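Undergrad: sequence first, then the predicted structure, then my questions.
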Amino acid sequence: MCDAFGPRRIQGDVSLSSSFAIDVPEALLRRAQRGEASAFEQIYRRFERPVFTLALRLTGQREEAQDVLQDTMMRLFDRIGDFRGESPFWGWLRQIAVNESLMRLRRRARQGLAEEADDEALESQDLLLPPAAADAALLGQALQRLPDATRSVIWLYHAEGYTHDEIAGLMGKTASFSKSQLARGTRRLRELLRIETEVHPHA
């Protein structure tokens, strides 16, 4: 398994990676744990973008990603006193954001809502991927065209560094489910990327 913030390859030079590994000064954490509003605001500003980006990658919808951001931060404020520094702060907060995102996906599945990303999300690649090159943008667009569960498995495995057992626990599935979604999604991504690169040969 790679480092939690390191990329895993999908195809050729195209990879997924989580771009955020933010340190939080211990003094700032202590102030927040004492209930200082200004400290909470600083932490919110530090993690607003990475939490939103992760939520948007998993849910595929900006409105839901914004809701996940707010819910995650509310849980953070409620539970920050439980953080003991035994793991990186972003890893701890990221787990809350992942749980909130997957909970919304389960709710969406129960309600039978379509698994299609909205147009605004598809047009927001600058928020989601480093301004590397066109192949990264094409990968982002292809990811949004996958079903919710498949996209979630791919992102959690490749970008966030979760194992299949960990993904299974998060999603209430089996490790075999995670592996099959990863294999199926990777094949589909390759198909989509071939199509996109043929349509945009100079990308």
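TA: Yes, it's here. Numbering: from 1, shown residues only.

Undergrad: going forward, measure contacts between C-alpha atoms and count neighbours the same way
TA: Noted.

Undergrad: just confirm Leu102 is within a strand.
TA: No: assessed by DSSP: H, G, I helix; E, B strand; the rest coil, Leu102 does not belong to a strand; its assignment is helix.

Undergrad: quick check: the gap between the closest residue to it other than its chain neighbours and Ser18.
TA: With sequence-adjacent residues excluded and distances taken as C-alpha to C-alpha, 6 or more residues apart in numbering, Leu102 is closest to Met171, at 6.8 Å. According to C-alpha to C-alpha, to the nearest Å, Met171 and Ser18 sit 20 Å apart.

Undergrad: and Glu41, by the same measure?
TA: Applying C-alpha to C-alpha to Glu41 and Ser18 gives a distance of 23 Å.

Undergrad: then Leu105?
TA: On the measure of C-alpha to C-alpha, Leu105 and Ser18 end up 21 Å apart.

Undergrad: okay, one more to line up with it:
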Amino acid sequence: MEGTASTSTFSGDIDPGQLSSLRQGCPAALAAAYDRFARPAYGLAIRVLGNPEDAADLVQDVFLRLPRASRQFRGDAPFGAWLRKLVANATIDRLRERKRLVPLDQAHVELGLDSGVLDAIHAGELLQRLSPTARLVLLLHAVEGMTHAEMAVLFQQSESYSKSILSRALKRLRDLYRSDSPVPP
């Protein structure tokens, strides 16, 4: 899984037979789920965590737990969407373990300007300069398509939590882009 983040998506579902086999711990069903969804899982994890080893470890952990976790899948949404939420929850847990996910009232401190600014920065580097909390909210909303209502459930916060973090993250990115651009945008 190491390397660049994938452009694959979590779209799609799995057939009922494969789901049943996965729930029973069938190695072939797990391998099929891994082949189909590991790339987008890694893509989300690397964008949020920013470290290839941490992202690969997280994906491995998620897929090791998948047979048991799949028993909680109710089929209300496609399997890929449910798995995206599982990966997002795992990244939140990983950030909490590191004490890097902070409450809203402290998030504004993490969004302060850095002292040194590089001459040329690409989008991935700009994202890495956001706090883990801001990066996660931005990626879940803009890249993964989660609504603020879905994030409210995910973060166990109000919808205004993710709206506020997203607004501050976008402002921060604009400010960083302007300060790093040799030519005004």
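TA: Nice, thanks for sending it over. On a predicted model such as this, the values are computed, not experimentally measured, just so you know.

Undergrad: Glu41 and Ser18 of structure 1 - which one has more neighbours?
TA: Ser18 (21 against 11; other C-alpha atoms under 10 Å).

Undergrad: next, the more buried one: secondary structure please.
TA: Ser18 of structure 1 - assigned by three-state DSSP - is coil.

Undergrad: now check structure 2 for the residue matching the residue nearest to Leu102 of structure 1.
TA: Under the alignment (TM-score structural alignment), Met171 of structure 1 pairs with Phe155 in structure 2.

Undergrad: repeat for Val68 of structure 1
TA: So Val68 of structure 1 corresponds to Leu58, using TM-score structural alignment.

Undergrad: could you report the neighbour count for its match?
TA: Around Leu58 of structure 2 there are 21 residues (other C-alpha under 10 Å).

Undergrad: look up how far Leu126 of structure 2 lies from it.
TA: From Leu58 of structure 2 to Leu126 of structure 2 the distance is 23 Å (C-alpha to C-alpha).

Undergrad: ok, now Arg135 of structure 2?
TA: For Arg135 of structure 2 relative to Leu126 of structure 2 (C-alpha to C-alpha), the value is 10 Å.

Undergrad: dump the residue contacts of the residue nearest to the spatial centre of structure 1.
TA: Closest residue to the average C-alpha location of structure 1: Leu54 at 2.7 Å, with C-alpha atoms, centre = their mean. Taking C-alpha atoms under 8 Å, 6 or more residues apart in numbering as the criterion, Leu54 of structure 1 is in contact with 97-98.

Undergrad: secondary structure element for whichever residue in structure 2 pairs up with it?
TA: The alignment partner of Leu54 of structure 1 in structure 2, by TM-score structural alignment, is Leu44. Leu44 of structure 2 belongs to helix 27-49 when assigned by DSSP states H and E.

Undergrad: what comes into contact with the very next helix or strand once past that helix?
TA: Going down the chain from helix 27-49 of structure 2, the next helix or strand is helix 52-69, by DSSP H and E. For helix 52-69 of structure 2, contacts defined as C-alpha under 8 Å, 6+ apart pick out 1-3, 22-25, 30, 34, 38, 41-42, 45-46, 49, 86-87, 90-91.

Undergrad: average gap between helix 52-69 of structure 2 and structure 1?
TA: Its aligned residues in structure 1 lie a mean 1.7 Å from helix 52-69 of structure 2 after superposition (mean C-alpha distance after the TM-score superposition for structure 1).
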